[in-house]
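Colleague: dropping the sequence and predicted coords here.
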Amino acid sequence: MQTPLLQVKHISKTYQNSKGWFRNEKVQAIKSVSFDLKRAHTLAVVGEAGSGKSTLARILAGEMAPSAGDILLHGQNLNDTNQRQRCMDIRMIPQRPSLSLNPRLRVGMQILAPLVQHRSLTRSLRQQKLYATMRDVGLLEEHADYYPNMLSASQRLRVTLARAMIVDPEVLVFDQTLSAMDITMRAQLINLLTMLQQSRGMAYIMIGHQLSMIRHLADDVMVMQQGEVIEFSPTDEIFESPASEYTQRLIYAYNELVQGPNS
């Protein structure tokens, strides 16, 4: 049997919250989360605020360490991988991509930053990689000399995507990136991500609650509530016959929005 691209095994995260002098309260943000992800597949993670979605995203991207559990890529524990390689293997697109861009730096410099930091390439090869990645996400070469405020919101999103992709990651994590987009931008992103996944074979983890987009993109859906996984099924099963009461409420609200209350 082929080893999944990504294996998450019993990940937990506990925070210590101060409750005054000499008193700490333990808060378990994530409780023994496990899942597998295949190459060129998309997993959507949905749940209410405080369900642990964003904490999971930050752990996967290496921004914080889990309190317990393991993450394996190609069967190798990422705890045994050097941090530089880890930062290239799994990249995260933030919730508000435009805010992650430095308004004082040209776009090309910002896209190149991870490549300069994590890989040793000649200037010529870096430039070739920059232009190839920009073309892949639908940007023009001349955009490299622009500042972020000279671009549209859609183009700025493509810049953050190019910045994540320039080191050839295996997995892209979208931390509620979809929530601030209008319908047109979502449609553009669906087409772009589908094309990139087919050409590069990347796997996606989409954290959020935009069910219309998730239905188009995701192969599987994982539902979280209070730090636990309460349902994990193929996308069609989730939308057609949700098992948990919480998921049923999510799908009911989505159907009312899409089809109207009298359908």
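Modeller: Yep, it's here.
Colleague: drop to CA atoms for contacts and neighbour counts, all remaining ones
Modeller: Will do.
Colleague: leaving out sequence neighbours, find the closest residue to Gln197.
Modeller: Closest residue to Gln197 apart from its sequence neighbours, by CA to CA, 6 or more residues apart in numbering: Ala40 at 5.8 Å.
Colleague: quick check: the one you found vs Leu196, distance?
Modeller: Going from Ala40 to Leu196 by CA to CA, to the nearest Å gives 10 Å.
Colleague: the more surrounded of the two?
Modeller: Counted by other CA atoms under 10 Å, Ala40 and Leu196 do not tie: Ala40 has more neighbours, with 19 against 15.
Colleague: what sits against the more buried one?
Modeller: 197-198, 201-204 (CA atoms under 8 Å, 6 or more residues apart in numbering).
Colleague: looking at those residues, which is nearest Gln85?
Modeller: Closest approach between those and Gln85, by CA to CA: Met202, at 16.1 Å.
Colleague: against Asn191, how distant is that closest one?
Modeller: Met202 is 15 Å from Asn191, by CA to CA.
Colleague: who has more neighbours, the two?
Modeller: Applying other CA under 10 Å to Met202 and Asn191 shows that Met202 carries more neighbours, namely 22 against 12.
Colleague: below is structure B, check it against A:
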Amino acid sequence: MSENILEIKDIKRHYPVSNGLFSLSKATVKAVNGITLEVKKGETLGLVGESGCGKSTLARLLTGLEKPDQGSINFKGRKLDEWTATERSTMLQMVFQDPYSSLNPRQRIGKIISESMRIHKSGSKDEIQQRVEELLVQVGLRPEHHKRYPHEFSGGQRQRVAIARAIAMNPDLIICDEPVSALDVSVQAQVLNLLKSIQQEFGLSYVFISHDLSVVSHISDRVAVMYLGQLMEIATAEELYRNPQHPYTQILLDAVPVPDPAVQGEDVVISGDIPSPISPPSGCPFHTRCPKAMEICSQAQPELKETEDDHRVACHLY
């Protein structure tokens, strides 16, 4: 069994918001509300859920860009806040959703990719230049592209630059926050295959965040399903797609379009709107929209329990 490179235990991140300009009372947005999971060395953990469920907030917590209000994040056996910012930046990197806004438009590509190497003085000027050109080749670009600016590239090429920057310091873990959602479908496949080949070459671990279940199935070893800041289900990708147990997971998978015009899919309708994270429902957060809800679902929050080997579900049905 692979060792865990990242362990998260009961982390919460709440944001206070004012009820009005002259109001003294404040409400709280419960963006991440008690999540426990682990990432194994060399694996890809897919994280899926609807927009607003807390995926990107969790990504910022994992990279140390924000601190949790409660709980612990252990990276390589030590608490994340025990690593210095310098150590974290060499071992843990992030690839953002929009490849254009995540790259400085005033800097050439070579300077963008080499920034971390120059800060950490990881070689002479010539050695860093050679490393930049090698990275460009590894992500499918040409060495001479280091002279160009971000606006001279397509969206897919810019995301390749972002990946080159992320692997420049040979990190152990990369957080990918919707890295292909802004790209064309054909380019998505190229970037996903690039991520997989880089993972095999460098032994990387990924946390791959997406709302697209078909994309997640292509790259993930295990998949965790989030709803309103909480985990609903986590299992191996093969097991989750073959045997989804939580009603929310089942609905998400039923909504995935089938690429065959001869196959008539059923219309998937979820009753009600997504509850506000300021005042989530009592008990199971999904019970207000769940077609299988029982009386206990509104009264007690289900624990994330193992129903089969490496398959955990937070549902009173189990």
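Modeller: Cool, got the structure. Please read these numbers as outputs of a predicted model, since none were measured by experiment.
Colleague: show me what Gly50 of the first structure aligns to in the second structure.
Modeller: Under the alignment by TM-score structural alignment, Gly50 of the first structure pairs with Gly52 in the second structure.
Colleague: now Gly123 of the second structure: closest residue in space that isn't a chain neighbour?
Modeller: Nearest to Gly123 of the second structure is Met117, by CA to CA, 6+ apart, at 7.4 Å.
Colleague: which residue numbers in the second structure does the one helix or strand Met195 of the first structure maps to align to?
Modeller: Taking DSSP states H and E as the definition, one finds Met195 of the first structure inside helix 183-200. Matched against the second structure by TM-score structural alignment, helix 183-200 of the first structure falls on residues 185-202.
Colleague: how far out from the middle of the chain is the matching stretch?
Modeller: Centroid separation for stretch 185-202 of the second structure versus its chain: 16 Å, with CA atoms, centre = their mean, to the nearest Å.
Colleague: residues making contact with it?
Modeller: Against stretch 185-202 of the second structure from outside (CA under 8 Å, 6+ apart): 42, 139, 156, 159-160, 170, 180-181, 204-205, 218-219.
Colleague: now do stretch 125-135 of the second structure
Modeller: So stretch 125-135 of the second structure is contacted by 110, 113-114, 117-118, 122, 142-144, 146, 164, 168 (CA under 8 Å, 6+ apart).
Colleague: between these, which has the most around it?
Modeller: Those, ranked by neighbours (other CA under 10 Å): first place Ile113, 29 neighbours.
Colleague: which of the helices or strands spans it?
Modeller: Secondary structure (DSSP H and E) places Ile113 of the second structure in helix 109-119.
Colleague: how about Lys13 of the first structure?
Modeller: Lys13 of the first structure belongs to strand 6-18, assigned by DSSP H and E.
Colleague: list the contacts of the aligned residue in the first structure for Ser116 of the second structure.
Modeller: Superposed on the first structure with TM-score structural alignment, Ser116 of the second structure falls opposite Pro114. Pro114 of the first structure makes contact with 163-164, 166-167, according to CA under 8 Å, 6+ apart.
Colleague: do the same with Gly49 of the second structure
Modeller: Contacts of Gly49 of the second structure by CA under 8 Å, 6+ apart are 55, 210-211, 225-227.
Colleague: 10 Å - rerun?
Modeller: 55, 209-213, 224-229, 231-232, 248-249, 252 (CA atoms under 10 Å, 6 or more residues apart in numbering).
Colleague: and what of Val313 of the second structure?
Modeller: Applying CA under 10 Å, 6+ apart, the residues near Val313 of the second structure are 224-225, 231-235, 244-246, 302-307.
Colleague: so which of those residues sit within strands?
Modeller: 224-225, 231-235, 305-307 (DSSP state E).
Colleague: before we move on, back to that, farthest pair in the contacts of stretch 125-135 of the second structure?
Modeller: Among those, Ser122 and Arg142 lie farthest apart (CA to CA), at 22.5 Å.
Colleague: helices of the second structure, start to end?
Modeller: Using DSSP state H, the helices of the second structure run over 55-62, 85-91, 109-119, 125-138, 155-167, 185-202, 213-219, 237-242, 247-254.
Colleague: what's the closest non-adjacent residue to Asp168 of the first structure?
Modeller: Asp168 of the first structure sits nearest to Met88 (CA to CA, 6+ apart), 7.0 Å away.
Colleague: distance of the counterpart of that neighbour in the second structure from Asn170 of the second structure?
Modeller: Residue pairing (TM-score structural alignment): Met88 of the first structure is matched to Thr90 of the second structure. Remark: distance between Thr90 of the second structure and Asn170 of the second structure (CA to CA) = 7 Å.
Colleague: out of these two, which sits in the busier spot?
Modeller: Thr90 (19 against 15).
Colleague: pull the contacting residues for that one.
Modeller: 116-117, 120, 166-173.
Colleague: gap between Tyr149 of the second structure and Gln129 of the second structure?
Modeller: Distance from Tyr149 of the second structure to Gln129 of the second structure, by CA to CA: 16 Å.
Colleague: oh, I was asking about Gln157 of the second structure
Modeller: Counting by CA to CA - Gln157 of the second structure and Gln129 of the second structure are separated by 19 Å.
Colleague: one step back: what comes up buried for the helix holding Met195 of the first structure?
Modeller: By 16 or more other CA atoms under 10 Å, the buried positions in helix 183-200 of the first structure come out as 186, 189, 193, 197.
Colleague: try stretch 200-216 of the first structure
Modeller: Buried, per 16+ other CA under 10 Å, within stretch 200-216 of the first structure: 201-211, 213-215.
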